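# return a 3D structure for these sequence lines:
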Amino acid sequence: MKKRIAIIMGGYSSEYQVSLKSGNVVYDHLNKKDYEPYRVHIFKNKWVIVDDDKNEYTVNKHDFSVVINNAHITFDCVFNAIHGSPGEDGYMQAYLKLLDIPQTSCGFYQAALTFNKRDCLSVLKPYGIKCATSFYLNKGDVINTNAIISKVGLPCFVKANKAGSSFGVSKVKGIEELLPAIENSFNEDDEIIIESFLDGTEVSVGVINYKGETIVLPITEIVSENDFFDYEAKYLGKSQEITPARISDEMATKVSQTAKRVYEILKMEGFSRSEYIFVDGEPYLLEVNTIPGLTTESLLPQQAKAAGISLQELFGNAIEQALITKNN
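All right, here's what the predicted structure looks like:
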């Protein structure tokens, strides 16, 4: 009997359009012999199933079910393709946990922790994971630009603490650019993180639970045409993404071991994609993503393809591992 799979997509953040693309790729590539997939659009004003004819059916939030043509539909598993809130910050994970519905991403605590860049880095630093020097600000704090620059130097990066797809990120080259960059980040979040500039080769490393084993996928080198790997570079073709990365075997081993260690320290499940910059041959962690892009052009699918894993296998495995986790 086919398993009914709810593919949740959309979300409440600036990343909703990217999420809709990811969700539709999952829908298109799931093995229809094994699964009966449903597109579920999650927005602040509505949770709806959207069928192939664009008809919408309201989801009952009390039990995450839906009535379609007088049939009451429940789901065996939820495939989480929401980038940003509420799919990547722990809210959907906690909600589905309460309903005892398995889902493909990490647990609610891991999602909340990794979504908060500064909290995640604070947890990992005592384990010897190298990170940039950072300065934190909450909305309403007194802003001392000289103190910030004294700590992190120039150039530096100003980032929204809880946002993805490079929304609310600016590269600051002069002190006069700092306040506008801070305001830009506060448009996305009420917490920001300002980090020292790391000059080196940037790589992205996917780690997944594949058939019950934690594996590190082939590494991708990021070569941005812009100042950094921003939204244009990620989604509008303004970068080269080279898999496998053009780095030494020693560097590849170091970053692979670090990425796997981060995954295990945080007790992750499902997909993880983390970004690193090499400084003097050592990988420095930038951030951890638990709902990475899943379009055909996205990094994790590229890496899976290089490892000989098709999208059908990648997505089907995520569902099966979620079902196994529930049954254990």
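# only C-alpha atoms from now on, for both contacts and neighbour counts.
Fine.
# what are the ranges of the helices in this structure?
16-29, 91-98, 108-115, 117-124, 145-152, 178-186, 231-235, 249-265, 299-306, 311-327 (DSSP state H).
# show me what the fourth one is packed up against.
The one in question is helix 117-124. helix 108-115, strand 282-289 (3 or more C-alpha pairs under 8 Å, 6 or more residues apart in numbering; DSSP states H and E).
# and Ala147, which of the ones you listed is closest to it?
strand 282-289 (22.2 Å; C-alpha to C-alpha).
# another sequence for comparison is provided below:
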Amino acid sequence: MSKKNIAILAGGDSSEAVISFKSAQQLADVIDRSLYNPYTIFIKGAEWTVKQDGVQDISIDKNDFSFQQNGQKVTFDCALMVIHGTPGENGILPAYFDLIRLPYTGCRTFTSALTFDKYATKKYLEDEGVDMARGYMFRKGQQIDTQALVEELGLPMFVKPNASGSSFGVTKVKGADQLQAAIDTAFTEGDSILIEECITGIELGNGLIKTPSKALVFPVTEIVPKKEFFDYEAKYTSGMSEEITPARISEEVTERVQELSSHIYDVLGCRGIVRVDYIYSNDKLYFIEINTIPGMSPASIVPKQVEAMGLQLRDVLTLEIEDAIARF
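Now for the predicted structure:
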């Protein structure tokens, strides 16, 4: 049986490009090379290039996502999406692959666009009885009555970009005098922001993948940041957070988390590996966000959950790739 060519897509046009590279590197290392020929494709703006050790970068032909090497045309059987942020996680690249009819991992175009917008996702899940922090969305140029927000939501509160990941631009506001600066910071990451009440509790993350033949809901991870909250530094700096898998919660709460993650996955129409984040407070699970292209670097949560489940990341990756190809 001939091996399938897999394009591992890395980079992107957001602050998360550096995390994307680390994720792509790990997946290139663990992918089953008895089944696949992996190629890392770097995407930055209009530059789409094949990165190979000891070989000059080769441009991708965007007409059919192919490239020429040694006089031969190389095409792909599947694109492995590892671009956090735009244009991968927000649906732009999925739409392109839909147009050229190339299988790709992860969520379809609509689900990617929907889930990248935190406010839209919350509105979508409202009717499902999912508990969420109270908050408001604002677009750039809107007048924001900071005093009214403090009175209604209380302090501390969170200000975050509405469409961004890896906790870039997120501020935990403790005083009313800090709110405007936090708003300005969040707007550096995009044109809309969320301002939400602060729910105090245990932060939890739960990864999963569901295919027509198999559902893998991974163990739950408890996240204990050494800082005020799980910001970029806490996520990606060694020793800045403690990530405990399985989480120090009861079996009953663990089951509730996993069942809710599975339900949210289905309601949103997800595909591939995702991670759902919560705050557990006063016996309620508050949905924070869903990551449809979660970090897959050695420091990331999902690979640790896969290991804790007694599985090999290589095999879970194979499941995701083969499902993407079979269902396209």
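# is it possible to get TSV of the helices of structure 1 that adds mean neighbour count and distance to Ile82 of structure 1?
Output for the helices of structure 1, formatted as TSV (neighbours: other C-alpha atoms under 10 Å; distance: least, C-alpha to C-alpha, whole Å):
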stretch	mean neighbour count	distance to Ile82 of structure 1
helix 16-29	21	5
helix 91-98	18	9
helix 108-115	22	12
helix 117-124	17	18
helix 145-152	14	32
helix 178-186	19	21
helix 231-235	18	16
helix 249-265	17	20
helix 299-306	22	15
helix 311-327	18	14
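# so which of those gets nearest Arg4 of structure 1?
helix 311-327 (10.7 Å).
# got the angle for that closest one vs helix 299-306?
Comparing the axes of helix 311-327 of structure 1 and helix 299-306 via axes from the mean of the first three to the mean of the last three C-alpha atoms, to 10 degrees yields an angle of 110 degrees.
# give me the residues contacting helix 311-327 of structure 1.
Applying C-alpha atoms under 8 Å, 6 or more residues apart in numbering, the contact partners of helix 311-327 of structure 1 are 26, 29-31, 77-79, 102-104, 209-212, 270, 301, 304-305.
# so stretch 151-162 of structure 1 aligns onto which residues of structure 2?
Under TM-score structural alignment, stretch 151-162 of structure 1 corresponds to residues 152-163 of structure 2.
# and that stretch, how far apart are its ends?
Length of stretch 152-163 of structure 2, first residue to last, C-alpha to C-alpha, to the nearest Å: 24 Å.
# buried set for it?
153, 155-163 (16 or more other C-alpha atoms under 10 Å).
# which of the residues you listed fall within strands?
Judged by DSSP state E, those include 157-161 as members of strands.
# what's the closest non-adjacent residue to Ala94 of structure 1?
Leaving aside its chain neighbours, Ala94 of structure 1 sits nearest to Phe108 (5.2 Å; criterion: C-alpha to C-alpha, 6 or more residues apart in numbering).
# for that neighbour, what are its contacts?
By C-alpha under 8 Å, 6+ apart, Phe108 of structure 1 lies in contact with 89-94.
# would you list these in CSV and tack on distance to Pro292 of structure 1?
Supplementary listing: the contacts of Phe108 of structure 1 in CSV, determined by distance: C-alpha to C-alpha, whole Å:
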residue, distance to Pro292 of structure 1
Asp89, 13
Gly90, 15
Tyr91, 17
Met92, 16
Gln93, 16
Ala94, 19
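# ok, of the residues you listed, which one's closest to Phe229 of structure 1?
Asp89 (22.0 Å).
# quick check: that closest one touching Lys117?
No: using C-alpha atoms under 8 Å, Asp89 of structure 1 is not in contact with Lys117; the gap is 11.1 Å.
# who touches both of these two?
Joint contacts of Asp89 of structure 1 and Lys117 (C-alpha under 8 Å, 6+ apart) do not exist.
# hmm, back to that, now the helices and strands packed on helix 117-124 of structure 1 as JSON lines including distance to Ala252 of structure 1?
Compiled in JSON lines, those are given as follows (distance: least, C-alpha to C-alpha, whole Å):
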{"stretch": "helix 108-115", "distance to Ala252 of structure 1": "23"}
{"stretch": "strand 282-289", "distance to Ala252 of structure 1": "9"}
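# Ser224 of structure 1: which of these is closest?
The nearest among these, by C-alpha to C-alpha, is strand 282-289 at 15.7 Å.
# relative to helix 249-265, how tilted is the closest one?
Using the same axes, to 10 degrees: strand 282-289 of structure 1 against helix 249-265 is 40 degrees.
# and the closest residue to Leu155 of structure 2 other than its chain neighbours, how close does it get to Glu228 of structure 2?
Using C-alpha to C-alpha, 6+ apart and skipping residues adjacent in sequence, the residue nearest Leu155 of structure 2 is Lys174, 5.7 Å away. Lys174 of structure 2 is 11 Å from Glu228 of structure 2, where distance means C-alpha to C-alpha.
# have a look at the two and say which one is more surrounded.
Neighbour totals were compared for Lys174 of structure 2 and Glu228, and Lys174 leads with 14 against 10 (other C-alpha atoms under 10 Å).
# now the more buried one: how far from Ala148 of structure 2?
Lys174 of structure 2 is 15 Å from Ala148 of structure 2, where distance means C-alpha to C-alpha.
# what's the closest non-adjacent residue to Lys44 of structure 2?
According to C-alpha to C-alpha, 6+ apart, the nearest residue to Lys44 of structure 2 is Gly12 (5.1 Å).
# the one you found - how many residues pack around it?
24.
# still on that earlier bit, centre of the chain versus the match of stretch 151-162 of structure 1, how much separation?
20 Å (C-alpha atoms, centre = their mean, to the nearest Å).
# what do you get for stretch 301-308 of structure 1?
Distance, centroid of stretch 301-308 of structure 1 to centroid of chain: 17 Å (C-alpha atoms, centre = their mean).
# again, but for stretch 236-243 of structure 2
18 Å.
# other residues contacting that stretch?
With C-alpha under 8 Å, 6+ apart as the criterion, stretch 236-243 of structure 2 contacts 221-227, 230, 233-235, 299, 301.
# could you do stretch 173-187 of structure 2 as well?
Contacts for stretch 173-187 of structure 2 (C-alpha under 8 Å, 6+ apart): 140, 146-147, 150, 155-161, 169-171, 193.
# do the same with stretch 289-298 of structure 1
Residues outside stretch 289-298 of structure 1 that contact it (C-alpha under 8 Å, 6+ apart) are 18-19, 21-23, 25-26, 80-83, 87-88, 105-106, 111, 114-115, 270-274, 299-302.
# same thing with stretch 133-148 of structure 1?
118, 151-152, 175, 178-179, 186, 190-196.
# please redo it, this time with the cut-off set to 7 Å
152, 186, 190-196 (C-alpha atoms under 7 Å, 6 or more residues apart in numbering).
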